[in-house]
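> Just a sequence and a predicted model for now, questions to come.
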Amino acid sequence: MPRITPFLWFDGQAEDAMNFYLGIFPNSRTLEVTRCGEAGPGPEGSVLVASFELDGQRFNALNGGPQFRFTEAVSFVIDCADQAEVDHYWDRLSDGGTPQQCGWLKDRFGVSWQVVPTVLPDLLGDPDPARAGRAMQAMLQMTRLDIAALRAAADG
């Protein structure tokens, strides 16, 4: 079965980004790093492509230059079992980045992440529309998602 691998385009920060992510996610490792030689395209010795795994998910990072930037049109969702996980990933990924609404953030490299508690779909999809609506309204007021506050809001 084919494997789908996210391929991230950086402007000179592929190695820094890889090392940043490796320090955040458990069960992560560098797989392969291809460096530029005398012929380039970047400075000799700089990373051209880096392959790595974050908790078992493979990623590739390319130092492709300034032509393309990350946008929120593509983001990575981190399903968090509890508030401690939400806090861990939020604190680490937002360090040097930009918090955004509803559990979204841009890290220091411009990559968008959604740090989401696994209970969120249950709260937003509650069969009682009033409970679901209260949870939605609470979420819309948050940057980092707070599970206890979301539950309290749903309960009214």
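Sure, I can see it. All of these numbers come straight from a predicted model, not from anything done at the bench.

> contacts, neighbours, all on C-alpha from now
Fine.

> Can you classify the residue most central in space within the chain as helix, strand or coil?
With distances taken as C-alpha atoms, centre = their mean, the residue of the chain nearest its centroid is residue 113 (3.1 Å). Following DSSP: H, G, I helix; E, B strand; the rest coil, we place residue 113 in the strand state.

> Tell me how far the closest residue to it other than its chain neighbours lies from residue 103.
Leaving aside its sequence neighbours, residue 113 sits nearest to residue 76 (C-alpha to C-alpha, 6 or more residues apart in numbering; 4.7 Å). Here residue 76 is placed at a distance of 12 Å from residue 103 (C-alpha to C-alpha, to the nearest Å).

> Give the residues shared as contacts by the two.
The contact sets of residue 76 and residue 103 overlap at residue 114 (C-alpha atoms under 8 Å, 6 or more residues apart in numbering).

> need the next SSE after the host helix or strand of residue 88, C-terminal direction.
Assigned by DSSP states H and E, residue 88 belongs to helix 83-94. Remark: after helix 83-94, the chain's next helix or strand is strand 98-99, criterion DSSP H and E.

> want to compare, so here's the second one:
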Amino acid sequence: MTISTTGSTTIAPCLWFDDDLEDAARFYTGIFPNSSIGHLTRYNAAGPGEPGRVMAGEFTLDGLTFRGINGGPAEFGFSEAISFSIACRDQSEVDYYWDALVDGGQESVCGWLKDRFGVSWQIVPTRLYELVSDPDPARARAATEAMLRMRRIVVAELEAAADAAAG
């Protein structure tokens, strides 16, 4: 059997929120460029939720569509097993996304954080990939070791560590 994937098939992450999908969609679309809230489906008299409350919906973050549901208490809470990675072109972009997403959330290590809704994010400068893949093993190791000591990734510190190892 062959399944055609041209035209109408789409894949989108779907996130399970307790009861704050609308707040999350507003939070995320306020951070990312080219973002918007699509439809929000609300409960009606048929239930099972309170009429007028958001049941499900869609939002777009910089061109990527997400779906969400208000599924009730987090029987299936978010974990680091699924995260969203943002490849940043420079330190100012790292700082922007880090500060915006960690607001009300929690810092982790190596460029990871959890936002106020419990969703995990990786805020990664593209320079990190270059440095940890450096053809000089000493530079790559030094950059990796520096990254492992960081919460927010700081490009200048990665570069300084790599340069010191080469010296």
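Arrived safely. Everything quoted here is computed from the prediction, not taken from an experiment.

> Any idea what the TM-score is?
After superposition, the two chains reach a TM-score (TM-score structural alignment, normalised by the length of structure 1) of 0.97; 156 aligned residues with a C-alpha RMSD of 0.8 Å.

> hang on, the earlier thing: the equivalent of the residue nearest to the centre of structure 1 over in structure 2 and residue 30 of structure 2, how far apart?
Residue pairing (TM-score structural alignment): residue 113 of structure 1 is matched to residue 121 of structure 2. In this view, residue 121 of structure 2 and residue 30 of structure 2 are 16 Å apart by C-alpha to C-alpha.

> How many neighbouring residues does residue 63 of structure 1 have?
Number of residues near residue 63 of structure 1 (other C-alpha atoms under 10 Å) recorded here: 20.

> What does it correspond to in structure 2?
Aligned partner of residue 63 of structure 1 by TM-score structural alignment: residue 70.

> secondary structure class for the aligned residue in structure 1 for residue 28 of structure 2?
Matched by TM-score structural alignment, residue 28 of structure 2 corresponds to residue 21 in structure 1. State at residue 21 of structure 1, reduced to three classes by three-state DSSP: helix.

> Please apply the same query to residue 152 of structure 1.
helix.

> Aligned to it, what sits in structure 2?
By TM-score structural alignment, residue 152 of structure 1 lines up with residue 160.

> Next, count neighbours for its match.
15.

> Quick check: what element follows the strand or helix carrying residue 22 of structure 2 along the chain?
Residue 22 of structure 2 belongs to helix 21-29 when assigned by DSSP H and E. Sequence-wise, the next helix or strand downstream of helix 21-29 of structure 2 (DSSP H and E) is strand 36-42.

> Average separation of that next one from the aligned part of structure 1, please.
Mean deviation of strand 36-42 of structure 2 from its aligned counterpart in structure 1 after superposition (mean C-alpha distance after the TM-score superposition for structure 1): 0.8 Å.

> what's the angle from that strand to helix 21-29?
180 degrees (axes from the mean of the first three to the mean of the last three C-alpha atoms, to 10 degrees).

> follow-up on the earlier one: ok, the match of residue 113 of structure 1 touching residue 114?
Yes: proximity of residue 121 of structure 2 to residue 114 meets the contact threshold set by C-alpha atoms under 8 Å, at 6.2 Å.

> neighbours of the match of residue 28 of structure 2, just the number please.
18.

> Same check on residue 129 of structure 2?
14.

> following whichever strand or helix holds it, which helix or strand comes up?
Take DSSP H and E as the rule and residue 129 of structure 2 turns out to sit in helix 126-132. Beyond helix 126-132 of structure 2 in the direction of the C-terminus, DSSP H and E gives the next helix or strand as helix 137-148.

> What is that next one packed up against?
Where contact means 3 or more C-alpha pairs under 8 Å, 6 or more residues apart in numbering; DSSP states H and E, helix 137-148 of structure 2 is packed against helix 126-132, helix 155-166.
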